[in-house]
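>>> got a structure for you, letters missing:
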């Protein structure tokens, strides 16, 4: 069984997932088609209004607590596994760039928002550019990764899982290019001397 995971810290308790629906993040102003899980975990996608030939998307993931969550995109800390085991870090042409004004912690939850470039793959690794309503899997565990600051850290087996069908027409927005501009790669500091 092929299983890809987007791994980040998250979660607390668990229950049934809901159908994704539009949600606008209050800090960034980005509108996502968002799965809101009763545990507090959420995951959303934003796409350009005309997605023809597009391979990029903006995603947000967040929740409560310090465990981990995964979404079957094949991106994030870029992990992939073909077995029931802690997924290894994957490599490829895809990149992930943080959107700072959509990444924050407050008194109720944390949110991580990012631009995923070259992440929509024609081979179906994530979802195809022509998909209208892909089914994305998710999994979570309230236990934190072994090394919270290491993207390659091992994670415990999921304690819950599910599927959500994302209506990608609800993820499309004419403001995508503006929002994409919020993703600014980190600039190395220092000097040669």
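Cool, got the structure. This is a predicted model, so every value here is computed, not measured. Numbering: from 1, shown residues only.
>>> Every contact and neighbour count from this point should use C-alpha atoms.
OK.
>>> Flag every buried residue along stretch 22-36.
Of all the residues in stretch 22-36, those buried under the rule 16 or more other CA atoms under 10 Å are 23, 30-36.
>>> ok, second structure coming up, stack it against the first:
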């Protein structure tokens, strides 16, 4: 009886795993937000971190963003980089100040908290959508119109017409409080320290999937409580009171083709047995 070379077995397993494991481009997915009742496209982490976005059918300068960040004892912050790197692209960050939600635009010139400063390069405004903006015992949720945020420091709106092009965004969160939660320009805490207390990474987004026929309806809700702010010569940040919500803000449903971890393991094992059967008979 001849036994296959180890390289043959490894090659077979490699083919199975390649076929069974979802492509990296599948990280971002559509989900229905339970608070606004509308569909966003974005990225969810097992910790409860979430970034979602919605654009009009023909994006120009604005989009709607949703940031959900896990908290520890009511403390923490999280954000998204509109590019694969922390250094350079427009950063959107949110954190709680008691029962208020603080949301700000930042830019980083380095990889330390002191290098992350208020964004003033292009005129933008962040206007809250109250229905999806709140603090509870486990999370802070900020849903807002990001006016002027599609610019040279973020992404090209033309990419929304390309259904096959991935744009990489970065995420980061920390469950350690910012220096002064009441100060919109406060220094952020380090998201790389403390093991599980912080995390960061990147994820691919096919911007064409963020286009929505509901965009105009929800954009009109921005600042409906009288706190809407027009774009100025510098970045505009918002601080809003929280709405009442007791459940962790998680997607109600998702549409994706990912295979759950247990089923994935079973598929890999069964596939390996099937391919190796001629060699072990």
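That came in fine, so what should we check first? All values reported here derive from a predicted model rather than from experimental measurement.
>>> What would you report as the TM-score here?
Scored against TM-score structural alignment, normalised by the length of the first structure, the superposed chains reach a TM-score of 0.79; 167 aligned residues with a CA RMSD of 2.0 Å.
>>> Looking at the buried residues of stretch 22-36 of the first structure, spot the one nearest residue 169 of the first structure.
Ranked by distance to residue 169 of the first structure (CA to CA), those are led by residue 33 at 8.8 Å.
>>> Tell me the spatial nearest neighbour of the closest one, not counting adjacent residues.
residue 22 (4.4 Å; CA to CA, 6 or more residues apart in numbering).
>>> Tell me which residue of the second structure matches up with that neighbour.
Alignment note (TM-score structural alignment): residue 22 of the first structure maps to residue 30 of the second structure.
>>> Please, which helix or strand holds that match?
Secondary structure assigned from DSSP states H and E places residue 30 of the second structure in strand 29-33.
>>> what's that strand packed up against?
strand 39-44, strand 251-255 (3 or more CA pairs under 8 Å, 6 or more residues apart in numbering; DSSP states H and E).
>>> and residue 217 of the second structure, how many residues sit next to it?
Using other CA atoms under 10 Å, residue 217 of the second structure has 9 neighbouring residues.
>>> Going along the chain, name the helices of the first structure.
Along the first structure, the stretches classed as helices by DSSP state H are 176-180.
>>> on that earlier part again, can you add distance to residue 5 of the first structure and give the buried residues of stretch 22-36 of the first structure back as a markdown table?
A markdown table is the format used below for the buried residues of stretch 22-36 of the first structure (distance: CA to CA, whole Å):
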| residue | distance to residue 5 of the first structure |
| --- | --- |
| 23 | 23 |
| 30 | 23 |
| 31 | 23 |
| 32 | 20 |
| 33 | 19 |
| 34 | 17 |
| 35 | 16 |
| 36 | 18 |
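>>> Just flag the most distant two among the residues you listed.
Greatest spatial distance in those: 30 and 36, 15.9 Å, computed using CA to CA.
>>> before we move on, back to that, need the helices and strands packed on strand 29-33 of the second structure in a markdown table with distance to residue 76 of the second structure, can you?
A markdown table is the format used below for these (distance: least, CA to CA, whole Å):
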| stretch | distance to residue 76 of the second structure |
| --- | --- |
| strand 39-44 | 17 |
| strand 251-255 | 20 |
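>>> quick one, which of those strands is nearest to residue 206 of the second structure?
If you check each of these against residue 206 of the second structure by CA to CA, strand 39-44 wins as the nearest, at 9.0 Å.
>>> Out of the helices and strands packed on strand 29-33 of the second structure, flag the one nearest residue 155 of the second structure.
Of all those, it is strand 39-44 that lies closest to residue 155 of the second structure, at 15.2 Å by CA to CA.
>>> And residue 68 of the first structure, what's its match in the second structure?
Alignment note (TM-score structural alignment): residue 68 of the first structure maps to residue 77 of the second structure.
>>> so that match sits right up against residue 177, yeah?
Yes. With contact defined as CA atoms under 8 Å, residue 77 of the second structure reaches residue 177; the gap is 6.8 Å.
>>> residues shared between the contacts of these two?
Residues touching both residue 77 of the second structure and residue 177 (CA atoms under 8 Å, 6 or more residues apart in numbering) are residue 188.
>>> of these two, who's got more company?
residue 77 (31 against 21).
>>> That one and residue 213 of the second structure: what is the separation?
Using CA to CA, to the nearest Å, residue 77 of the second structure is found at 31 Å from residue 213 of the second structure.
>>> Then residue 90 of the second structure?
From residue 90 of the second structure across to residue 213 of the second structure, the span is 26 Å (CA to CA).
>>> who's more crowded, those two?
Ranked by neighbour count (other CA under 10 Å), residue 90 of the second structure and residue 213 place residue 90 first, with 28 against 12.
>>> Neighbours of whichever residue in the second structure pairs up with residue 154 of the first structure, how many?
Superposed on the second structure with TM-score structural alignment, residue 154 of the first structure falls opposite residue 187. Applying other CA under 10 Å, we find 18 residues neighbouring residue 187 of the second structure.
>>> And residue 187 of the second structure, how close does it get to residue 117 of the second structure?
Where residue 117 of the second structure is concerned, residue 187 of the second structure sits at a distance of 8 Å (CA to CA).
>>> quick one, which of the helices and strands packed on strand 29-33 of the second structure is nearest to residue 279 of the second structure?
Of all these, strand 251-255 sits nearest to residue 279 of the second structure, with 39.6 Å by CA to CA.
>>> what range in the first structure matches the closest one?
Alignment of strand 251-255 of the second structure against the first structure: no match, by TM-score structural alignment.
>>> Many thanks, we can stop here.
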